[in-house]
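**Student:** One predicted model, sequence on top.
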Amino acid sequence: MEAVRKVGEERVVLDSWAVIAMINREPCWEIVRDTCYAAARAGVRFPMCTVNWCEVLYGVPRKLRGVAPEDVAELMRGLPIAVIDATEELSSRAAALKFEHSISLGDAYAAALAMALGVPLLTGDLEFRALEPGLAVHWLPRE
């Protein structure tokens, strides 16, 4: 857990799972919040693919009734996130991962971005275990 707390000082790709967990105040939410605070203080912005940004925008309102995607977008703009477009190259990488592994399309994009940038992925989504050791992961606790 200590390694995760130091992650705000380095570059990682944020998975939608981590951001949704923080917003919904799931068990690891404080770790993600503290990581974002540390990143903001250090001037670090976490890359996140537009596909994963979209997952957060629709995923949070599904769990929190009365919250609209626009509300989530406003909150997200205040986080230390650099939104990265799903380019043709990134899409090709994501497609290859999706073809080879039984993972969601959003997870394929998050993994493809982390691998392309050569940085770890911050998540608690166990679906990414299928991509280790080729994908470096900073694991968040699920409980």
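**Tutor:** In hand now; what should we look at?
**Student:** going forward, measure contacts and count neighbours with C-alpha atoms only.
**Tutor:** Fine.
**Student:** Next, the contact list for residue 72, please.
**Tutor:** Contact partners of residue 72, counting by Cα atoms under 8 Å, 6 or more residues apart in numbering, are 56-57, 60-61.
**Student:** all strands of this structure, in order?
**Tutor:** 13-14, 46-49, 81-84, 121-123, 137-139 (DSSP state E).
**Student:** what's the closest non-adjacent residue to residue 30?
**Tutor:** Leaving aside its sequence neighbours, residue 30 sits nearest to residue 22 (Cα to Cα, 6 or more residues apart in numbering; 6.9 Å).
**Student:** ok, second structure coming up, stack it against the first:
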Amino acid sequence: MKICLLRGKTQKLKRRPELNHYVLDSYAVLALLGNEPGASRVEKLMLQAQSGKIKLWMSLINLGEVAYIIERRWGVEKLRAMLAYLEATALLLAEVNKDQVLAAAHIKATYTVGYADAFAIALAKQHTAVLVTGDPEYRQLEHQIDIEWLAE
């Protein structure tokens, strides 16, 4: 949290996310793939990324989470189709380095979030991006990152 002193008072400074940078977590991608609530918003973001209006990110760790869930629920053929679909989009898959692993580990140690979720949070912080999700687990981080909540 950033603070400033104005007339002797401590005030929070509003975060200034890059208005054209978004991070999808596993929840958002699963909503899109399962045509669940919020799918239309994620689809719109995908189209905006395709046209170059925004940058849309997802951590490879979150991709792994989506992959195992798809395979477990619907099998390996659906997984292959999902991977082909995502590869054909403008979704930027962020590789993970040591600094990002340690940033995610710190987030996981500090907040009660899933391990893969910690990577989405770290990626949003790295790119000063808006995290797109419907997962209520992120509510505890609303003071740390900008979140766009998908409709339920």
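**Tutor:** Received, thanks. This is a predicted model, so every value here is computed, not measured.
**Student:** So among the contacts of residue 72 of structure 1, which ones count as buried?
**Tutor:** Among the contacts of residue 72 of structure 1, those scoring as buried are 56-57, 60-61 (criterion: 16 or more other Cα atoms under 10 Å).
**Student:** Now flag whichever of those residues is closest to residue 18 of structure 1.
**Tutor:** Nearest to residue 18 of structure 1, judged by Cα to Cα, of these is residue 56 at 9.5 Å.
**Student:** Do I have it right that that closest one meets residue 18?
**Tutor:** No: counting by Cα atoms under 8 Å, residue 56 of structure 1 stays clear of residue 18, with 9.5 Å between them.
**Student:** can you redo the contacts of residue 72 of structure 1 as TSV with distance to residue 39 of structure 1?
**Tutor:** Output for the contacts of residue 72 of structure 1, formatted as TSV (distance: Cα to Cα, whole Å):
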residue	distance to residue 39 of structure 1
56	19
57	21
60	22
61	26
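**Student:** Among those residues, which ones are in helices?
**Tutor:** 56-57, 60-61 (DSSP state H).
**Student:** check contacts around residue 44 of structure 1.
**Tutor:** With contacts defined as Cα under 8 Å, 6+ apart, residue 44 of structure 1 is in contact with 8-11, 80.
**Student:** Distance-wise, check residue 123 of structure 1 relative to residue 32 of structure 1.
**Tutor:** Distance of residue 123 of structure 1 to residue 32 of structure 1, computed by Cα to Cα, to the nearest Å: 9 Å.
**Student:** right, I mislabeled it, should have said residue 84 of structure 1
**Tutor:** Residue 84 of structure 1 sits at a distance of 20 Å from residue 32 of structure 1 (criterion: Cα to Cα).
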